[in-house]
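Participant: Build me a model:
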Amino acid sequence: MSAPPRVLTVAGSDSGGGAGIQADLKTMLALGVHGMSVITAVTAQNSLGVQGAWELPAQAVRAQFRSVVDDIGVQAVKTGMLASAELVETVAELLAGTDAPVVVDPVGVSKHGDPLLAPAALDSVRTKLLPVATVATPNLDEVAQLTGVRVDSERRMRTAAEAVLAYGPRWVVIKGGHLAGEAVDLLTDGAEEHWLRAARHDNRHTHGTGCTLASAIAARLAKGRSVPEAVTDAKEYVTGAIAGGFALGAGLGPVDHRWNLTTRTAAPPRA
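Facilitator: This is a model prediction of the structure:
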């Protein structure tokens, strides 16, 4: 049998299994690609928040990347938590030498508000990482962190997209999940524009949505989809995963990465 498309995630480990490397690999499995990983940091994390985080040395990150890419190869790469300027610059350099499409999730804070990116690393994200991105997927807090643009309406999402695109990614998805009303995202390359809308599910268990969306985009790109097709498919997948989010521990539970593998078409919210 031939191997499925191969996708590499470069991100931090979430010990609670809801986000980070764990969410990425679950998403990739659910979408029919072979997931591989470069771990950039280890977190002590559960449904209540992040209790501790330890970044790996740049040498270890570089060695993991070269080990996978030089032997197995990749059809797409997704980046997540890159805690320091040194790690951002190391990963950006590695990606610049890779032909595969790159999805950059510029993770700044966790779902619980815990910082996951050193303030000193922001300039490296702007000048080193975003220029190598095929698609960047910031949420509204990350847009404000990177560009200073604060989005309080759909109209302002265009302004945010322009500000992010100025740093060099080919496409950007401005995730509007923090706005009131339906869940709307804007995908654009500065010329072509796609508004992606979905009903908002009344479910507080949404840990891992950003990681899941970025990984789903990478999985679809690895299968040869265009960027608009990949992002549209990923939006549908993450919407179903949010609908099925479940309670785990005493705080925010994760989305349901396996929802599309069961016989149900969508999962009702669970308490």
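
Participant: For the rest of this, base every contact and every neighbour count on C-alpha atoms.
Facilitator: Noted.

Participant: Report the distance from the longest strand along the chain to the chain centre.
Facilitator: Identified as the longest strand of the chain according to DSSP state E is strand 34-46. Centroid separation for strand 34-46 versus its chain: 13 Å, with CA atoms, centre = their mean, to the nearest Å.

Participant: And this one, please, so the two structures can be compared:
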Amino acid sequence: MAIALTIAGSDSGGGAGIQADLKTFSALGVYGASVLTAITAQNTRAVTRVEGVSAAMIRAQVDAVFDDLGIGAVKIGMLGTAEATRAVAEALEGRAVPLVLDPVMIAKSGDRLIQDDAIDAMRELLIPRATVLTPNLPEAARLLSRMVAADPTEAEVQGRALCKLGTGWVLMKGGHAEGPVCTDLLIGPATRSFSAPRIETGNTHGTGCSLSSAIAAGLAQGLPVPEAVARAHGWLQGAIAAADRLRVGSGHGPVHHFHQWWRE
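Facilitator: Next up, the predicted model:
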């Protein structure tokens, strides 16, 4: 059994964070373990409160999981603070497993989920260890202290600049771009693009968490990075296309993680 570990914050509404990660692992046939970095009070409309987990508890969770389970890949999502970022980096020191880093900064509702010094710590401590970094366009710009990429050419330039920070691959997610087609650009030892028609739906809560987790699931199952990204991209498109069938909440609803399995 392939096992993947998610290190991220909890979403009480169930659409993003740890909850979305574990749903994604399950949907793709991977056993999921988890390490909580923060607890959020949120639903499909807003994040109303965030409380961080102590650095000691974060390290203890990581140690407990690795001491017993054969982890095949790790996904890192919301960290929130520099203290949590350092705790995760320290806890993963010497653990040679593929690492997917999703630099979560802003919730779908627009609420901020990370402190400025945590971004600096992520850049220094985690990006150089990442197998795959999965920023959206605003996150990539923030990591590089640049303006948001206005076109695919600039997105590729920024992706290559992020590669120079030490990560093996960068997946520049195009969901924030304009136009009828959404394109994600994978940059690394090779370059590939993944395009799909932009789906008109308001139910896209958790897309970034779910995509990075789907990539981690593929890596845990032994897929090379380009194949893991390709499968994750196709699966997420199906989850977005089926999202309106869920009818969860009155704001930005979740994608349908189990669109391949549930029969309405």
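
Participant: Could you tell me the TM-score of the two chains?
Facilitator: After superposition, the two chains reach a TM-score (TM-score structural alignment, normalised by the length of structure 2) of 0.96; 260 aligned residues with a CA RMSD of 1.2 Å.

Participant: on contacts alone, who are the packing partners of the longest strand of structure 1?
Facilitator: strand 6-14, helix 20-30, strand 49-55, helix 58-71 (3 or more CA pairs under 8 Å, 6 or more residues apart in numbering; DSSP states H and E).

Participant: can you do 6 Å?
Facilitator: Using 3 or more CA pairs under 6 Å, 6 or more residues apart in numbering; DSSP states H and E, the elements in contact with strand 34-46 of structure 1 are strand 6-14, strand 49-55.

Participant: what's the matching range in structure 2 for the first one?
Facilitator: The one in question is strand 6-14 of structure 1. Mapping strand 6-14 of structure 1 onto structure 2 (TM-score structural alignment) gives residues 3-11.

Participant: what's the answer for stretch 213-225 of structure 1, then?
Facilitator: Residue span in structure 2 matched to stretch 213-225 of structure 1, by TM-score structural alignment: 211-223.

Participant: Near the nearest residue to Glu86 of structure 1 once chain neighbours are set aside, how many other residues are there?
Facilitator: Nearest residue to Glu86 of structure 1, sequence neighbours excluded (CA to CA, 6 or more residues apart in numbering): Ala58, at 6.9 Å. For Ala58 of structure 1, the count of nearby residues is 17 (other CA atoms under 10 Å).

Participant: Distance of the aligned partner of Ala58 of structure 1 in structure 2 relative to Ala91 of structure 2?
Facilitator: In structure 2, the residue matched to Ala58 of structure 1 (TM-score structural alignment) is Ala55. In this view, Ala55 of structure 2 and Ala91 of structure 2 are 10 Å apart by CA to CA, to the nearest Å.

Participant: Ala4 of structure 2 too?
Facilitator: Distance of Ala4 of structure 2 to Ala91 of structure 2, given as CA to CA: 16 Å.

Participant: Of those two, which one has the most company?
Facilitator: Taking other CA under 10 Å, Ala4 of structure 2 and Ala91 do not tie; Ala4 has more neighbours (31 against 19).

Participant: Pretty sure that one sits against Ala73.
Facilitator: Yes: taking CA atoms under 6 Å as the definition, Ala4 of structure 2 is a contact partner of Ala73 at 5.0 Å.

Participant: Tell me the buried residues in the match of stretch 213-225 of structure 1?
Facilitator: By neighbour count on 16 or more other CA atoms under 10 Å, the buried set for stretch 211-223 of structure 2 is Leu211, Ser212, Ser213, Ala214, Ile215, Ala216, Ala217, Gly218, Leu219, Ala220, Gln221.

Participant: dump the residue contacts of the fifth one.
Facilitator: Ile215 of structure 2 is in contact with Ala228, Val229, Ala232, counting by CA atoms under 6 Å, 6 or more residues apart in numbering.

Participant: average gap between stretch 31-41 of structure 2 and structure 1?
Facilitator: When structure 1 is superposed, stretch 31-41 of structure 2 averages 0.3 Å from its matched positions, counting by mean CA distance after the TM-score superposition for structure 1.

Participant: buried residues in that stretch?
Facilitator: Going by neighbour count (16+ other CA under 10 Å), the buried part of stretch 31-41 of structure 2 is Tyr31, Gly32, Ala33, Ser34, Val35, Leu36, Thr37, Ala38, Ile39, Thr40.
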